[in-house]
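S.K.: mind folding the following:
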Amino acid sequence: MAEFVNPIGKIRGKYGNVIGYVRPDGKNCCRSTSLKRKSGGEPQKRQSMAFGTVAGRKQWMMVVIRLGFPGGNGYGKGFNGFTGANVKSAVVVEKIDPEKPVSNRKKAEKEFSGVIDYGKLRVAAGQLVSPMVDVEVDAGNRKVVFTHEGMPVESVDCFSDDKVYGVMLSVQKRRCRLQELGTRGESFVASMDFPGKADADGLFVYVFAVRADGKDTSDSICVWEPEA
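M.R.: Have a look, this model is predicted:
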């Protein structure tokens, strides 16, 4: 709300979004009222729904978001980088009732629904080369085994001391597990237990690399997802 001294004399009452009044000290003033904003058209509502859908993962994925989006590498830092990398590519937004026209009076969540495509979700994004890691899911023992062959040659975006991480997301339980598996230059076999009480249904597994100083990452790769 804006407020200012009225220079043109006594005005009282409401004129559009301006209200004139007299202060106790006798000065004539005006103040603006709040404007009701329209909910927007379909493109704006779809964008709002996509953003809200990604934002809903912030709380239970923050441990990996902080590591996977260090900032300064072409992507925003932390949650801003996570949303920027995923809003346009990892969310499917659909109308709840395709037959009804979009109403300016309704909020986006009343007319649209958003669904994350976890196979396309990026839990890290950056300039490094993504690591090549084989994965085997042992549903009976509730663990994932990662196998990696050491990299023999370095390049400007691929270093032997890059750290390789594994990530598990249990969509059904809304649980996340992050673990350092080894370095890019070494061969390793590492395992991770399923997060919490999660099972293989709704489990997605990712890998990505982080520079030794933590200032850059690779894009994450979804290396395992449940069968449709």
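
S.K.: please count neighbours and contacts with C-alpha atoms only from this point.
M.R.: Fine.

S.K.: who's in contact with stretch 9-26?
M.R.: 6, 28-35 (CA atoms under 8 Å, 6 or more residues apart in numbering).

S.K.: repeat the analysis, applying 10 Å as the threshold.
M.R.: Contact with stretch 9-26 is made by 2-6, 27-35, as judged by CA atoms under 10 Å, 6 or more residues apart in numbering.

S.K.: here's the other one to compare against:
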Amino acid sequence: MAEFVNSIGQVRGKFGNVVAYVRANGKNYCKGASISRKPSTEPQKQQAAAFAVVVSRRGWMARAIRLGFPGNQYPKGFNGFTSANVTTAVTVEKVNPMKPIVRYKKAIQEYRGIIDYSKLRVAAGALVSPVVACEVESGNRKVHFSHRRMAVEAIDCFLDDEIYGVLLHESTHSCKVMRLGMRGEDWNESMDFPEEAEMEGLVVYVFARAADGKDTSDSVCLKCNG
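M.R.: Now for the predicted structure:
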């Protein structure tokens, strides 16, 4: 920030990467402003397209993200979800492979990100991932989960860890989350399909969450019906 005096009176506005403004004391000041640059190279645009497709899940996956990324191994919430998935669960392809890239075009106009839901993590952390069996019953629109209790605690694997089930359905933008039970219990639980979702496109995950909510396991994809 710098104060300046000029012969034409007070100056306001942005000039290149310099912003001029007037404070309450009536003096004129200026400061530098960052210059926004759109991704222009092929790697930059590919990264931007991958980021964009993960961002598009933010709204309809909000509850799973909030539970699955409490801010331990990864940043909290959506930032953690993005960090865990942009480089590992997304492939990027060119919309028109025959056309050269154009610097001024937005990344998503030239590239599309495709999520591999079998690799997507709806939770990530240091806890041991749970061992859960599941069966999809399409006729009754239910997913059945079963779990054998763990008898002894171990490092990052505790009897009171809570196990959650998550059902995703991309075409209907559906995400259903349910607490199924604890590691130290035998249980059989069922979840109904999300509203309007069918078996085709249904993805099923489970993950463990510490009793105090401060850590989770990596999620496990049990079913991915593409």
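
S.K.: returning to that earlier point: filter the contacts of stretch 9-26 of structure 1 to the buried ones?
M.R.: 6, 28-32 (16 or more other CA atoms under 10 Å).

S.K.: which one of the contacts of stretch 9-26 of structure 1 is nearest Ala200 of structure 1?
M.R.: Distance to Ala200 of structure 1 across the contacts of stretch 9-26 of structure 1 (CA to CA) is lowest for Leu35, with 49.9 Å.

S.K.: got the contact list for the most centrally placed residue in structure 2?
M.R.: Residue closest to the mean C-alpha point of structure 2, counted by CA atoms, centre = their mean, is Phe81 at 3.4 Å. By CA under 10 Å, 6+ apart, Phe81 of structure 2 lies in contact with 54-55, 57-58, 64-66, 68-69, 74-75, 120-124.

S.K.: doesn't it belong to a helix?
M.R.: Yes. According to DSSP: H, G, I helix; E, B strand; the rest coil, Phe81 of structure 2 belongs to a helix.

S.K.: ok, it to His173 of structure 2 distance?
M.R.: Using CA to CA, to the nearest Å, Phe81 of structure 2 is found at 17 Å from His173 of structure 2.

S.K.: quick one: the helices in structure 2?
M.R.: 42-55, 62-68, 78-85, 107-110 (DSSP state H).

S.K.: distance to Glu195 of structure 2 added to those helices, as TSV?
M.R.: As requested, the helices of structure 2 are exported to TSV (distance: least, CA to CA, whole Å):
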stretch	distance to Glu195 of structure 2
helix 42-55	23
helix 62-68	16
helix 78-85	24
helix 107-110	30
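
S.K.: I'd like to know which of the ones you listed is closest to Lys214 of structure 2.
M.R.: Closest to Lys214 of structure 2 of the helices of structure 2 is helix 62-68 (CA to CA; 9.6 Å).

S.K.: pretty sure Ser220 of structure 1 contacts Tyr165?
M.R.: Yes. In this structure, Ser220 of structure 1 is within contact of Tyr165 by CA atoms under 10 Å, at 9.4 Å.

S.K.: with adjacent residues omitted, what lies nearest to Lys14 of structure 2?
M.R.: Of all residues not flanking Lys14 of structure 2 in the chain, Ala20 sits nearest, at 6.2 Å (CA to CA, 6 or more residues apart in numbering).

S.K.: nearest to Cys157 of structure 2, of the helices of structure 2?
M.R.: helix 62-68 (16.1 Å).

S.K.: which helices and strands sit right next to that closest one?
M.R.: With contacts defined as 3 or more CA pairs under 10 Å, 6 or more residues apart in numbering; DSSP states H and E, helix 62-68 of structure 2 has these neighbours: helix 78-85, strand 162-169, strand 174-182, strand 202-209.

S.K.: in CSV: the ones you listed, plus distance to Met150 of structure 2.
M.R.: Compiled in CSV, these are given as follows (distance: least, CA to CA, whole Å):
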stretch, distance to Met150 of structure 2
helix 78-85, 28
strand 162-169, 12
strand 174-182, 9
strand 202-209, 13
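
S.K.: winner for burial among the ones you listed?
M.R.: Highest mean neighbour count among the helices and strands packed on helix 62-68 of structure 2 (mean count of other CA atoms under 10 Å): strand 202-209, with a mean of 27.

S.K.: out of the buried ones among the contacts of stretch 9-26 of structure 1, the closest to Leu203 of structure 1 would be?
M.R.: Ser32 (52.3 Å).

S.K.: still on that earlier bit, can you put the buried ones among the contacts of stretch 9-26 of structure 1 in CSV and add distance to Gly41 of structure 1?
M.R.: Output for those, formatted as CSV (distance: CA to CA, whole Å):
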residue, distance to Gly41 of structure 1
Asn6, 37
Asn28, 40
Cys29, 36
Cys30, 33
Arg31, 30
Ser32, 26
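
S.K.: which of the residues you listed sit farthest apart?
M.R.: Among these, Asn28 and Ser32 lie farthest apart (CA to CA), at 14.0 Å.

S.K.: overlap in contacts of those two?
M.R.: Residues touching both Asn28 of structure 1 and Ser32 (CA under 10 Å, 6+ apart) are 4, 20.

S.K.: I appreciate the help and will end here.
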